[in-house]
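*Asks:* Provided below are the primary sequence and the corresponding predicted coordinates.
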Amino acid sequence: MRHPVLKQLLAACTGLVLQCLAPAHAADSSLSVELNEAVVRLPVDVSLRNGTASSGEMLLTSFKPTGPGPFPIAIINHGRNADRSTPERFRMMAMASYLVYQGFAVFVPTRLGYGGSALPPDVPGEQPLDPEASGACGDKDYVGAVAPALQQIARTLSYARQQRHVDPSRYLLVGQSTGGFASVAYAATNPSGLIGYVNFAGGVGGDPLQHPGVPCQPERIARAYANFGKTTRVPNLWIYTENDQYFAPSYSRNWYRGFAAGGSPAQFILQPPFGDDGHRLMGEGRARWNPLMDDFLVRLGLHPVPPPAPPQASGYATINDVARIPWLNASAKARGYGRFLSAKPPRAFAISEAGYWGWANGSTETVSRALGHCNRVSTKPCMLYAIDDVVVWQAPQEATGGLSALPQDASGGLQQKPFGGSWAFHDGS
């Protein structure tokens, strides 16, 4: 072990005794039904860069495949947002949904200092405590600043291993930006059970507004990566882009060379430009990284599941034929389906025989979110009606009787409660 400080921190964290865990119901979205999403508040202690300790409750989001398992564990580590108060909790839906589909039980910690895991300031009236603060741009302590993240990865793993549906002997790490740097650092401690990790745009000290592409004191990051590479023995994949506004290719290539010189079984892939900032590739570019992740799972001896075929038009109706929508009254069609039609893809619309509806657009997992919005309020199961520009709904036999059998509300109209909308999720940087 070449990193005794990191090893000591991890040992202290993994030795914690589990306390009572209260369910946490974040208000930023409904929970994904398809991904069996759940949220808890997990007590955690961290050691700060100045040598002091802090404690708090970390929001931990989990997803899992349907079935008893046991499923290998995957932990996704988020990056830093300019506004650390948002989102309320990180879900990392694009990667989480991919890994669940590949048979992993997924855990996404919202680390202390972010969103609903915020810590009160030391002095009333000041900003909330930031456990991952690394200092001024001219005097960075990146290794010390990442130590709390490593403790929280270890705490997440300790909790995950106690769940009945997991295989505690195998786990994968995936990290983005600061979360990628933390994943590399954690793997360097050679923890038991880790089968590999994926580092998306990993790094620290970037600022796309003040110094785009040029991180603060990149030589210190290079030195840290080189040291991590000396003790890392699990397969790992590094994915960066040519137009990353936090870490330009000249830096990411150099960091990888120094890391790989230590003999780690590493692979570096530089993707072409993605949008106006390739740093967002993991959150928004699943079509780009899906085959890269598939190949990496093969390297790990796993057998990736090919993506499902996109839903096909059922022929029941055209997308704009509002009159053909069953079960909903005129108001629901106008307000619910009308909003769906005005939204840009990706989008999905769900309905239930009880007259309820839900829709979602503008992010990943629109199908899951639309069904989740609908099922959260409906007294009967919701069914998918439309995706993007096609109607996919198959009319069940019992639907042919029309709407006459539905209950009436006090005003004489059909009971229905609109619940849906355009929800936006940012996966962090």
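*Replies:* Received it, and whenever you're ready, just let me know what you need.

*Asks:* going forward, measure contacts between C-alpha atoms and count neighbours the same way
*Replies:* Fine.

*Asks:* which residues does Leu119 contact?
*Replies:* 56, 112-113, 128-130 (CA atoms under 8 Å, 6 or more residues apart in numbering).

*Asks:* I should have written Val46 there, sorry.
*Replies:* 13, 53-55, 131, 148, 151-152.

*Asks:* out of the residues you listed, who's nearest Ala38?
*Replies:* For the contacts of Val46, the residue nearest Ala38 by CA to CA is Gln152; the value is 18.2 Å.

*Asks:* thinking the closest one is in contact with Pro43, fair?
*Replies:* No. Taking contacts as CA atoms under 8 Å, Gln152 lies outside contact range of Pro43: 9.8 Å.

*Asks:* how about stretch 183-197: buried residues?
*Replies:* 183-190, 194-197 (16 or more other CA atoms under 10 Å).

*Asks:* that older thread, just the contacts of Val46: which are in strands?
*Replies:* Members of the contacts of Val46 lying in strands (criterion: DSSP state E): 53-55.

*Asks:* Just the buried residues from the contacts of Leu119, in PyMOL please.
*Replies:* Selection of the buried residues among the contacts of Leu119 in PyMOL, burial being defined by 16+ other CA under 10 Å:
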select buried, resi 56+112+113+128+129+130
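
*Asks:* what's the closest of the contacts of Leu119 to Lys7?
*Replies:* Leu112 (20.0 Å).

*Asks:* Show the contacting residues for Leu300.
*Replies:* 195-196, 235.

*Asks:* sec struct for the closest residue to Ala118 other than its chain neighbours, please.
*Replies:* Nearest residue to Ala118, sequence neighbours excluded (CA to CA, 6 or more residues apart in numbering): Leu112, at 5.7 Å. Secondary structure state of Leu112, per DSSP: H, G, I helix; E, B strand; the rest coil, is coil.

*Asks:* Distance-wise, check Leu112 relative to Gln151.
*Replies:* When distance is defined by CA to CA, to the nearest Å, Leu112 is 11 Å away from Gln151.

*Asks:* take the one below as the second:
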Amino acid sequence: MKYQKFFIPSGEAGVRLEVVAAKPQHDGPYPTIIFNHGSTGRGQSKALYSRTICPAVIGNYFVERGWMALFPQRRGRGKSEGIYGEGLAPDGSGYSCNVDIAIAGFERAVEDVDSVVRYLREQPDVDQDQLAIGGVSRGGILAIAYAGMRPNTFRGAVNFNGGWLGRGCPSHETVNPLIFERGAPSGISTLWLHGSHDQYYRIGHCRGNFERFLSAGGQGKFVTAPMGHALMFKPALWRDHLDQYLSDITMSPNS
């Protein structure tokens, strides 16, 4: 497997986004997934902002199945340029529980995914008919919502332990279902993988998000595993579910 790091333009003038790509050894074009990172915990440690997130467990999984995995770093994260502005409180205390600030932070993340999709559309080694989106934590809810906000873009969307605000904010009961609901118009089947002991999002809350998504017209499967927020790092708990899902979305002519 080859890892390549490069920069692409963002929608903000003069600001570039860092992207890490995990590629199969054979020549493309490859089915491709955009995999989105999460938050930085409470948002209080600026040292965490500069860490490039490209989990090998995800890169290895997709490359072994012939997929290319892209790990974009949103503005102000990793080595991406610009300011990290995904819902931080004005007083520097970390992520804000204010609904409007949180939603504005989500919208900023959407702009960065738009930049990645624009880039992908121009790449000859990307199979344009086999695009998927995924992510973990904030990246998981971003993946589901984005697929519905930009229908006819992806064949699949995969959510690991997704949510925008954790249960430390009472407003997470408002913000998370509101954002997940935006994914309903995607018209594609989605896969939700949640740890039953997640320390940020109670499993009942996650099921409620899924039900809200379904009631708005979304489609998908909800899987629970005996794990916490680090479920992504235990592929034995989700590999078979994701294998089946990829098989379904690859073979289905209506996806």
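*Replies:* Arrived safely. This structure is a prediction, so every number in the text was calculated from the model and none was measured.

*Asks:* Looking at the buried residues of stretch 183-197 of the first structure, which are in strands?
*Replies:* Judged by DSSP E, strands contain the following of these: 194-197.

*Asks:* can you give me the strands for the second structure?
*Replies:* Using DSSP E, strands in the second structure cover 2-9, 16-23, 30-36, 68-72, 126-136, 156-160, 189-195, 219-225.

*Asks:* quick one: which of the ones you listed is nearest Glu81 of the second structure?
*Replies:* strand 16-23 (5.4 Å).

*Asks:* For the strands of the second structure, give me a markdown table that also has distance to Glu173 of the second structure.
*Replies:* Listed next are those as a markdown table, based on distance: least, CA to CA, whole Å:
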| stretch | distance to Glu173 of the second structure |
| --- | --- |
| strand 2-9 | 35 |
| strand 16-23 | 31 |
| strand 30-36 | 22 |
| strand 68-72 | 28 |
| strand 126-136 | 19 |
| strand 156-160 | 18 |
| strand 189-195 | 17 |
| strand 219-225 | 19 |
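
*Asks:* Select the longest helix from the second structure.
*Replies:* helix 99-120 (DSSP state H).

*Asks:* Now that helix on the first structure. Mean distance?
*Replies:* Following the fit onto the first structure, the mean deviation recorded for helix 99-120 of the second structure is 2.3 Å by mean CA distance after the TM-score superposition for the first structure.

*Asks:* Quick one: list the elements packing against that helix.
*Replies:* On a contact count with 3 or more CA pairs under 8 Å, 6 or more residues apart in numbering; DSSP states H and E, helix 99-120 of the second structure meets strand 2-9, helix 138-149, helix 172-181.

*Asks:* start and end residues in the first structure for the shortest one, please.
*Replies:* Equivalent residues of strand 2-9 of the second structure are located at 36-43 in the first structure, counting by TM-score structural alignment.

*Asks:* The matching stretch: which residues count as buried?
*Replies:* Buried residues in stretch 36-43 of the first structure, counted by 16+ other CA under 10 Å: 37-43.

*Asks:* Take those and lay them out in CSV including distance to Val298 of the first structure.
*Replies:* Shown next, in CSV, are the buried residues of stretch 36-43 of the first structure (distance: CA to CA, whole Å):
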residue, distance to Val298 of the first structure
Glu37, 26
Ala38, 29
Val39, 30
Val40, 32
Arg41, 34
Leu42, 33
Pro43, 36
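
*Asks:* Tell me the one of those residues nearest Ala386 of the first structure?
*Replies:* Nearest to Ala386 of the first structure among these is Glu37, at 22.9 Å by CA to CA.

*Asks:* give me the number of residues near the counterpart of Leu242 of the second structure in the first structure?
*Replies:* In the first structure, Leu242 of the second structure lines up with Met293, judged by TM-score structural alignment. Other residues near Met293 of the first structure come to 19 when the count uses other CA atoms under 10 Å.

*Asks:* now Met293 of the first structure: how far from Val390 of the first structure?
*Replies:* From Met293 of the first structure to Val390 of the first structure the distance is 29 Å (CA to CA).

*Asks:* again with Glu37 of the first structure
*Replies:* 27 Å.

*Asks:* ok, now Ser169 of the first structure?
*Replies:* For Ser169 of the first structure, the distance to Val390 of the first structure - CA to CA - is 43 Å.
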